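Student: Give me the fold of what follows.
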Amino acid sequence: MKRSLLVGLTLMLVVTLMLGSMPISFAQKIPTMPSPSQYNSPVEYQRATGKKIARFNESPMLAELVKTGKLPPVEKRLPSDPLVIVPVEEVGQYGGTARVFSNSLTGYGEAECLIGFEGLVKLGPDTTSVIPNIAKSWKYTDGGKTLTIYLRKGIKWSDGVPFTADDILFWWEDVVLNDELTPVKPVTWSPGGKLMTVEKVDNYTIRMKFSVSHPFAILYLAHGWGTQASCYYPKHYSKKFHPKYTPIEELNKRAKAEGFDNWWQLFGKYNGFFGGGGANVEIGAPTLQAFMVAKKGIDYLMAERNPYYWKIDIAGNQLPYIDRIQVGIVTDTEMMNMKAITGEADYACMQTKLENYTLYKENEKKGNYRVLLWQRVQGADVAYQCNLTYKDDTVLRDIFRDVRFRRALSLAINRDEINQMLYYGMATPRQACPIPSSPYFEEQFANAYIKYDPKEANRLLDDMGLKRGPDGYRLRPDGKRLEILLEFYQTETPKRQTTELVQRYWDAIGIKVAVKEVTGELQSTRAMANLMQMSLWHADRCGFLFPLEPFWWVPMRHQWEVTWCPLWSQWYLSGGKAGEEPPKEAKNLIQLWERMQRTLSEKERIRLGKEILKSNAENLWTIGTVGLAPHPVIVRTNLRNVPEKAFFGWDTLWNYPYNPCQFFFKQ
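Tutor: Prediction:
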């Protein structure tokens, strides 16, 4: 460990010195996007700008199909009010194949970043607002207990079949309410502990009814919860795999022929969409996304433009501009980076790393690309979590529960050194809390106990009675050496390098930390079984998602990344039937969040959210390091309309707010 630390820090120091002669600008706080980024219809565009969209245009690729009678004219393929997208730089040109590489077809990758997502509503480019998409408008009534959604009329699936309220009703009645497809009902749609009801008012109007006010519903729909297979299905296609519409004997026979045991596994195979990797998307499966799967194999996938895509630009050109997206599979991350710097990839973002920034910059001209620095939406790239419900060692658990211990750990971390060594000074020392663009942000939440003060850290540990033994390490109340096993899974952010430094800082105040790197599977298994003494993750949910999933600060999630309160979360999620009842302070966090979910006043919601964050500033339920870090994005020189500055991460669903359908190759 010490040798790898020395080598790692030496390399980073060399790179930092090299960067001294490189022009770097990273002062952005908001994306460089046009405002507004879209208009709800051509009529709205004309009303706002005085410019009329007189006619619709289409890709030459599709014009040929129209000429041969294989497609109807573009006017008949578009909805009555297509969504008008404002290009980031200029009206684009049709054509080209975008080449990207991914490490698998079973997860989020570069393809998703170019294909984009399509929700009923979507996250705006400011990453805080909700704007129209498939739904043209919506309204709450009955004190927030009823949400009525008005769909855009005339949208068609990629096979030309109309999209209607029946496609949403199929999701609810035939998927969510089917116990084999959905044995555990979604908490998202069960506010107050009771499942909502979904009604079809007419072909283009859906009404969701809740037992209590649910202002978060529209926020959920603006993220992944509002996309295909999460909120709507192509009923005309999906019903072929459902026993309500197709004899179950026939389905089970086909399931067995394809190697499955049950019909619902067959349903899963044929009803994926491009939002979790292309492996679960069948060729020709209907979609509302800009691209549809045309070819695929074990190590490649080809997506082609959706001829019925329902968005246009300000000149009346049907989007997308790009004809095809070609995905190649490369399992080695370093090889993926090589593909990018040698010019074989037109776009790369998911596997790029800041530590390779100088390598990317040095090869820009030769590789015919440019390097953009977007800002990650993680509140902290690495957030450490003491397991406050650890049962296998109650002495250690009680030490963790003493807030003085957590404060000491935080004060012992030299965040400025981490920032300089690992981020070239471009990140921000901070606790895990929302990013500055969030209405929930306050400086005090970010700055709590982040000053490097090992003297004060030692004083706090002394006050706890944790005396040092002969070897310099501190002793527990039972006389044993205080030693902590920190297990973590290396992914996305520089967790390994950060932990090498943090291990040294904590060693200096007499705390022995044994570090063990585990697989993702083991991280999940041990975290959910409450077996981890300490772990870490990157603190996402610090932007748009903070009010929806505040699990770094509220015991409301029991999953692989949340290790500070597994048993308290179990208690909450089971209604007190499992886990361990939280102490008063933690219960109060749950109550604050539940009140946030019900209040219709945004001002009151923000006040309640800040109470939660104030608690973390005082208690350090999780301990942040640095955040707001830059993220390198590699873009082919002539791939245009890609914003120069943007946010990047799960909170934004990667490129979702930036309309990748308007990216184009400039000739």
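
Student: CA atoms for contacts and neighbours, from now on please.
Tutor: Will do.

Student: residue ranges for the strands of the stretch 251-400 of the chain, please.
Tutor: 291-296, 300-305, 311-313, 324-329, 347-348, 369-376, 380-386 (DSSP state E, counting those that start in this stretch).

Student: Which among the ones you listed is found nearest to W138?
Tutor: strand 311-313 (19.3 Å; Cα to Cα).

Student: re earlier: could you export the strands of the stretch 251-400 of the chain to JSON lines, including columns for distance to E442 and mean neighbour count?
Tutor: Conversion of those to JSON lines gives the following (distance: least, Cα to Cα, whole Å; neighbours: other Cα atoms under 10 Å):
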{"stretch": "strand 291-296", "distance to E442": "41", "mean neighbour count": "21"}
{"stretch": "strand 300-305", "distance to E442": "43", "mean neighbour count": "22"}
{"stretch": "strand 311-313", "distance to E442": "38", "mean neighbour count": "27"}
{"stretch": "strand 324-329", "distance to E442": "42", "mean neighbour count": "22"}
{"stretch": "strand 347-348", "distance to E442": "33", "mean neighbour count": "25"}
{"stretch": "strand 369-376", "distance to E442": "18", "mean neighbour count": "23"}
{"stretch": "strand 380-386", "distance to E442": "15", "mean neighbour count": "27"}
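
Student: Generate JSON lines for the ones you listed, with distance to R430 as supplementary columns.
Tutor: As requested, the strands of the stretch 251-400 of the chain are exported to JSON lines (distance: least, Cα to Cα, whole Å):
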{"stretch": "strand 291-296", "distance to R430": "40"}
{"stretch": "strand 300-305", "distance to R430": "41"}
{"stretch": "strand 311-313", "distance to R430": "40"}
{"stretch": "strand 324-329", "distance to R430": "37"}
{"stretch": "strand 347-348", "distance to R430": "28"}
{"stretch": "strand 369-376", "distance to R430": "14"}
{"stretch": "strand 380-386", "distance to R430": "7"}
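
Student: To compare against the first, here's the next sequence to fold:
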Amino acid sequence: MVTRRGFIGGLVGATIAPSLAKAVGDRDIEPEFLRDWLRAGRIPPMVERLPTHPRIINMKKAGLQPGVYGGTVRTIIGSAKDIRYMTVYGYSRLVGYDEKLQIQPDILMGFTSENDAVFTFYLREGHRWSDGSPFTADDFRYWWEDVILNKELTPGGGALELRPHGNLPRFEMLDPLTVRYTWERPNPNFMPALAGPLPLVIYGPGHYLKQFHKKYQDDFRLSALMKENRVKKWVDLHIKMSRASRPENPSLPSLDPWVNTTAPPAEQFVFVRNPYFHRIDENGVQLPYIDRFIMNVSSSSIIAAKAGAGESDLQATGVDFTDYTYLKDAEKRFPVKVNLWKQIRGSRVALLPNLNCADDVWRKLFRETRFRRALSLAVNRHEINMVAFYGLGKPSADTVLPDSPLFKQEYADAYIAYDPDEANRLLDELGLTERDSEDIRLLPDGRRAEITVETAGESNLDTDVLELVRDHWRQVGLALYTRTSQRDIFQNRAMSGRIMMSIWFGIDNGVATADMSPSQLAPTMDDQLQWPLWGMYHLSAGQSGTAPDLPEAEQLVALLSHWGATSRFEERQAIWHQMLSLYTQQVFSIGLINSTLQPVLKSAKLQNVPEQGLYGFDPTSYLGIYMPDTFWFKEA
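Tutor: Below you'll find the predicted structure:
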């Protein structure tokens, strides 16, 4: 039996010593921001607000500087819905990744995992929601019994991470501070799903949410609440008021370091410190150090301009490598510092032939391994790297980065050598030997071999890269055209098979470990533009889309299933390597350049922001694993 343990507190690891508790009580280390609340009796003193065993972040051990309270961080977002970045940045999770991408308890005091099938979670005694109400096992029971098992609120039967084999687990509330989830077979996706940027939700503030639930609220009051919140069904009311991933409801109790105080619509959202946040530094100072985050809504197209004009204290979203020179120049005019972090995607730009393309001739060609290899070999990645990335990226297939323990050079090198002669040979071998007067190859039905690559039009970088690829493919008798459409239309066109090929990012997680799901390498999601219909088939459990009918894609699905059925690390590692080899040898996505750089702008006074870091959505939650609650202003 494989048993994993992750403990903090009285089980294994650091606990809040009596002397530290006394120090917290004796010293006046309350944030100035909360003084009025304390005087008014709205909140108790810090020693009563903290859990009995808070999570202690040892700053010096982590290479950070203990900080001081105060200050406001300004940041810019592209639309009101982007307040979700605060949930991602705050990175308060039951369990979360550390900087080495190992899972550790965070909100939880500790956990045990037996064969990745039986998970027992231990809560922190005295932990409270942001409104001061106790956070207990009952919040897990509410979500389980009244949300997940409620067929109106959860008509699909629950998230796939909760039912990997078709059935939900058995839930038990062992005592007020202990819950257990039991599957009959391993569920290795469970813990990574809880640690993700948009985590699997398995608990909620039942004391607050019951007022929006028909089981607990009378019909008259429920109707009034529905009218007040402009929804027609009680289900929509509960969903709207309980959504933590996009914190639009300022009344929703939270466990995050900062909580929203602004109801939409608004042009500015103000997040303030959570008085009951569960982390402290080694000196007993409660985190976060920073009092407020202000998110100013702007047009996505001018975020970089505004950040470079001194209107942001911390900016990573909405800026790209193409903005680096401009942002770096801002250091001369404003007290800001611009660092470069490494993007963790398998490829910053990738070409994705749609294997579900509705055009019969093109679909047959795209499903030919030799054709995909020819397309890849015909691209001069060195030129793209020099022109678009100033030589700072790495030519690579769409695969994991050297920062991943799963990296092998053979995966990165698969069919990336610039070899137009070999590309021509493969295309000839496929029977595409006839050419027109402009030297463009002809398809079997007589049409010119014209590939339209579609883009969501969100990056000038895509356009620059496609200009270069157009010239490369012209050398092997293929014509490239581009089409731009908005993201929603772009996605719909892909699903309907009207997109032949797209330019997008490569795999999301280029720093994966064997304990993270390899689902990104198999058809599992409808936004995988190389096989959206196969992805939808998996996502809908066979209710929509079409089943994969290409042997290699079927093999990837089978391997993924095998990974999900084992609790042995060595087996998972072997499966990852099989999938990475198959994915790169088959060139299901044509990766171009990875290890590209992401500008991160910060106020020169903002401390503990790493000069170098890994930047991406999953698993690093953008800035999340670097704990923005530990950032502080030198002159707050």
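
Student: TM-score for this pair?
Tutor: Comparison of the two superposed chains (TM-score structural alignment, normalised by the length of structure 2) gives a TM-score of 0.91, and 617 aligned residues with a Cα RMSD of 2.5 Å.

Student: Which among the strands of the stretch 251-400 of structure 1 is found nearest to N252 of structure 1?
Tutor: strand 291-296 (25.7 Å).

Student: Need the contact partners of that closest one.
Tutor: By Cα atoms under 8 Å, 6 or more residues apart in numbering, the list of residues contacting strand 291-296 of structure 1 from outside reads 115, 158, 278, 281-286, 301-306, 324-325.

Student: repeat for stretch 468-486 of structure 1
Tutor: Where contact means Cα under 8 Å, 6+ apart, the residues beyond stretch 468-486 of structure 1 that reach it are 395-396, 465-467, 507, 509-516, 532-535.

Student: all strands of the stretch 451-600 of structure 1, in order?
Tutor: Applying DSSP E, counting those that start in this stretch to the stretch 451-600 of structure 1 gives strands spanning 483-488, 512-517, 534-539.

Student: Point out the most buried one among these.
Tutor: Ranked by mean neighbour count, the strands of the stretch 451-600 of structure 1 are led by strand 534-539 with a mean of 24 (mean count of other Cα atoms under 10 Å).

Student: quick one: that strand to strand 512-517, angle?
Tutor: 60 degrees (axes from the mean of the first three to the mean of the last three Cα atoms, to 10 degrees).

Student: Strand 534-539 of structure 1 to strand 483-488, inter-axis angle?
Tutor: With the same axes, to 10 degrees defining the directions, strand 534-539 of structure 1 sits at 40 degrees from strand 483-488.

Student: Let me know which of the strands of the stretch 251-400 of structure 1 is the nearest to V88 of structure 1.
Tutor: In this view, the strands of the stretch 251-400 of structure 1 are compared for proximity to V88 of structure 1 by Cα to Cα, and strand 311-313 is the closest at 10.7 Å.

Student: For S129 of structure 1, which of the strands of the stretch 251-400 of structure 1 is the nearest?
Tutor: The closest approach between S129 of structure 1 and any of the strands of the stretch 251-400 of structure 1, judged by Cα to Cα, belongs to strand 369-376 at 18.2 Å.

Student: what range in structure 2 matches the closest one?
Tutor: The counterpart of strand 369-376 of structure 1 in structure 2, using TM-score structural alignment, spans residues 336-343.

Student: Tell me roughly how far that stretch lies from structure 1 on average.
Tutor: Superposing on structure 1 and averaging over aligned pairs (mean Cα distance after the TM-score superposition for structure 1), stretch 336-343 of structure 2 comes out at 0.7 Å.

Student: who's in contact with D256 of structure 2?
Tutor: Under the criterion of Cα under 8 Å, 6+ apart, the contact partners of D256 of structure 2 comprise T87, G90, Y91, S92, N274, F277.

Student: how many other residues sit next to the counterpart of T524 of structure 2 in structure 1?
Tutor: T524 of structure 2 maps onto M556 of structure 1 when the alignment is built from TM-score structural alignment. The number of residues packed near M556 of structure 1 is 22, by other Cα atoms under 10 Å.

Student: Pull the contacting residues for M556 of structure 1.
Tutor: Remark: with contacts taken as Cα under 8 Å, 6+ apart, M556 of structure 1 is in contact with E549, P550, S569, Y572, L573, I590.
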